[in-house]
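K.L.:
Any chance you could fold what I've pasted below:
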Amino acid sequence: MRDLQPLTVDRVADLAGDSALCTFWQTVPSNGSLVTREPQDILAEWVRDVTAEWGPPGRIAYVDGRPAGSMLLAPARYVPRLAAFPTAPADPSTLMLITVRVNGDMQGHGLRKVLVQAAVKEALRHRVRSIDVIAARPAAVRKHPCVLEAAFLEQVGFRVAREHPVYPRLRLDLRTVVTVRDEVTAAVRRVLAKVPGVRPVPETHPDGATRARVGQSLGPGEPG
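P.N.:
Take a look at the predicted model:
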């Protein structure tokens, strides 16, 4: 059984999975100085601050009750490591997909795409138009395991917003996501409208409102 839960301070330890906790995005470069704080403390403080001012900054995926993966998402102003990248957005309100991680034994089960879909749903809830992410080209993936690889992101619909040979910034336009969803739904409705006896059902919108329309039998589902 698969379950996605908001990232809270109490669930920070579940971010580790089968690897070490990643605090890359929540910290600034140490420039050789010794970092004495525990990763869990750093992440707990970050989650607490972001949640208080913006909302839960991600989701934890559980499979059969145990942590299987995670997604972190927050406005750029809460991601201090962005300052180290030449492709960082100038607008501090830009919504950033920070990372998507899946435990080794869950690779190949489509959980990464599920977590990206969760990011889309969260972005729509906050009424933003796009999600940006600093991605890594193949030469950089091993150097920064906490940075998502560009190839995966492009497979799930992200496109280059600012090019860079190593760390491009990619973007998922949520208006396109919603438009594609609505176009598919409209096509299904046109077919069903020709079927005698079709009854209306509630239509679900990104803002959560519902209403029924005569002659329509299928409302748009969640994006992704």
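K.L.:
okay, CA-based contacts and neighbour counts for the rest of this
P.N.:
OK.
K.L.:
so residue 83 sits in a helix?
P.N.:
Yes - checked against DSSP: H, G, I helix; E, B strand; the rest coil, residue 83 lies within a helix.
K.L.:
What's the local residue count around it?
P.N.:
15 (other CA atoms under 10 Å).
K.L.:
The residue sitting nearest the centre point of the chain: what's it in contact with?
P.N.:
Closest residue to the average C-alpha location of the chain: residue 119 at 2.8 Å, with CA atoms, centre = their mean. Contacts of residue 119 were listed using CA atoms under 8 Å, 6 or more residues apart in numbering, and they are 58, 71, 73, 97.
K.L.:
Another for comparison:
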Amino acid sequence: MSTSVTALTLGGVDQLPAHARRCVFWEMDPAVAEDSREFSDPVFEKEAWLSTVMLEWGSCGQLANIDGNVAGCALYSPPSVVPRAALFPTSPVSPDAVLLTTLRSEHPYRDGDVAQRLIQAVVADLVRRGVRALEAFGIRGEPPAKAMSDRTVGSMRLMERIGAPARESRSAGCSPETCMIEADFLEDVGFEVVAAHHRFPRLRLELNSDHGWKEDVERALDQLLAAASLNEATRVGAP
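P.N.:
Next up, the predicted model:
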């Protein structure tokens, strides 16, 4: 299988996977999403948000494609344009960081390296743009509690703060479990916890030019090999 990752463009928004196109977990104020008078079409709201960010900040996503099929996506942006970024117990995001909000690989590609390839593309893009760090709010499974009532009350209060209203979940399939990135995966690819929490830690990946060296070297080698092949073909075909 041939995997490619390309930057999201204004004309490519409709290529996002179905859930990513409808999910407004990060992009809308939960209070607005809960009000049916203000919120009715998650696809429109998501496209409007993406268009605004791309016009003002530049590309804010990466798309993975395998043999012509969309295999996953990553979305990232300044935390100031992400309403939910201020609602976590580990908020706020560091002022020098960009926030990674979405990282999804689609079935049947979830067992491959799609997520890693997407992270690499995000890092390469941000390094070129001079960004110092990438942060993300991870999610961990609920730990066991001594009393079920304590766990239930605590979870309800935390959900009220983060904002995961039932109407939003029904309309767009949005919830922390479906729209956040697993903290364990983030740690596996190099993120470090900078604000600990049993459920929603904030993690950080420091960015510098070294992150892009492998991609640059591989690109240069590919160009050299292509040039060598062309020269060899020309030499063989010469009279």
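K.L.:
Among the contacts of residue 119 of the first structure, which are located in strands?
P.N.:
Among the contacts of residue 119 of the first structure, the residues falling in strands (DSSP state E) are 58, 71, 73, 97.
K.L.:
With adjacent residues omitted, what lies nearest to the third one?
P.N.:
The one in question is residue 73 of the first structure. Counting by CA to CA, 6 or more residues apart in numbering, residue 97 is the residue found nearest to residue 73 of the first structure once chain neighbours are left out, at 4.6 Å.
K.L.:
All the helices of the second structure, residue numbers only.
P.N.:
With DSSP state H as the criterion, the second structure has helices at 18-22, 30-34, 42-56, 114-128, 148-162, 166-172, 176-179, 183-188, 213-237.
K.L.:
Quick one: these as a markdown table, columns for distance to residue 93 of the second structure too.
P.N.:
Formatted as a markdown table, the helices of the second structure follow (distance: least, CA to CA, whole Å):
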| stretch | distance to residue 93 of the second structure |
| --- | --- |
| helix 18-22 | 22 |
| helix 30-34 | 18 |
| helix 42-56 | 18 |
| helix 114-128 | 16 |
| helix 148-162 | 15 |
| helix 166-172 | 24 |
| helix 176-179 | 18 |
| helix 183-188 | 16 |
| helix 213-237 | 27 |
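K.L.:
Give me the distance between the two termini of stretch 134-143 of the first structure.
P.N.:
The first residue of stretch 134-143 of the first structure is 14 Å away from its last residue (CA to CA, to the nearest Å).
K.L.:
Same question for stretch 134-154 of the first structure.
P.N.:
For stretch 134-154 of the first structure, the end-to-end distance is 12 Å (CA to CA).
K.L.:
same thing with stretch 34-53 of the second structure?
P.N.:
23 Å.
K.L.:
Only the buried residues of it, if you could.
P.N.:
Buried residues in stretch 34-53 of the second structure, counted by 16 or more other CA atoms under 10 Å: 34, 39, 42, 43, 45, 46, 47, 49, 50, 51, 53.
K.L.:
Stretch 172-189 of the second structure too?
P.N.:
By neighbour count on 16+ other CA under 10 Å, the buried set for stretch 172-189 of the second structure is 172, 173, 174, 175, 176, 179, 180, 181, 182, 183, 186.
K.L.:
same question, stretch 93-100 of the second structure
P.N.:
93, 97, 98, 99, 100.
K.L.:
before we move on, what about stretch 104-113 of the first structure?
P.N.:
111, 112, 113.
K.L.:
Can you check which part of the second structure that stretch sits on?
P.N.:
Aligned using TM-score structural alignment, stretch 104-113 of the first structure spans residues 107-116 in the second structure.
K.L.:
which other residues reach the matching stretch?
P.N.:
With CA under 8 Å, 6+ apart as the test, stretch 107-116 of the second structure has contacts from 3, 64, 71, 72, 103, 104, 105, 189.
K.L.:
separation between the second one and residue 44 of the second structure?
P.N.:
Read that as residue 64 of the second structure. Distance of residue 64 of the second structure to residue 44 of the second structure, computed by CA to CA: 23 Å.
K.L.:
Repeat that for the fifth one.
P.N.:
According to CA to CA, residue 103 of the second structure stands 21 Å off from residue 44 of the second structure.
K.L.:
Could you do the last one as well?
P.N.:
Taking CA to CA as the measure, residue 189 of the second structure and residue 44 of the second structure are separated by 33 Å.
K.L.:
next one: the first one
P.N.:
Summarising the geometry, the distance separating residue 3 of the second structure from residue 44 of the second structure, computed by CA to CA, is 29 Å.
K.L.:
Could you do residue 26 of the second structure as well?
P.N.:
Look at residue 26 of the second structure and residue 44 of the second structure: by CA to CA, they are 15 Å apart.
K.L.:
that older thread, the helices of the second structure: which one's closest to residue 135 of the second structure?
P.N.:
Of all those, helix 183-188 sits nearest to residue 135 of the second structure, with 9.7 Å by CA to CA.
K.L.:
and residue 161 of the second structure, what pairs with it in the first structure?
P.N.:
Under the alignment (TM-score structural alignment), residue 161 of the second structure pairs with nothing in the first structure.
K.L.:
Measure how buried the nearest residue to residue 161 of the second structure once chain neighbours are set aside is and give me the count.
P.N.:
Nearest non-adjacent residue to residue 161 of the second structure, counting by CA to CA, 6+ apart: residue 87, 6.1 Å away. For residue 87 of the second structure, the neighbour count with other CA under 10 Å is 17.
K.L.:
Touching, residue 87 of the second structure and residue 160? I think so.
P.N.:
No - assessed by CA atoms under 8 Å, residue 87 of the second structure is found out of contact with residue 160, at 9.5 Å.
K.L.:
which residue in the first structure lines up with the residue nearest to residue 161 of the second structure?
P.N.:
So, by TM-score structural alignment, residue 87 of the second structure is matched to residue 84.
K.L.:
Repeat that for residue 190 of the second structure.
P.N.:
In the first structure, the residue matched to residue 190 of the second structure (TM-score structural alignment) is residue 157.
K.L.:
Now do the same contact list for that match.
P.N.:
Counting by CA under 8 Å, 6+ apart, residue 157 of the first structure touches residue 172.
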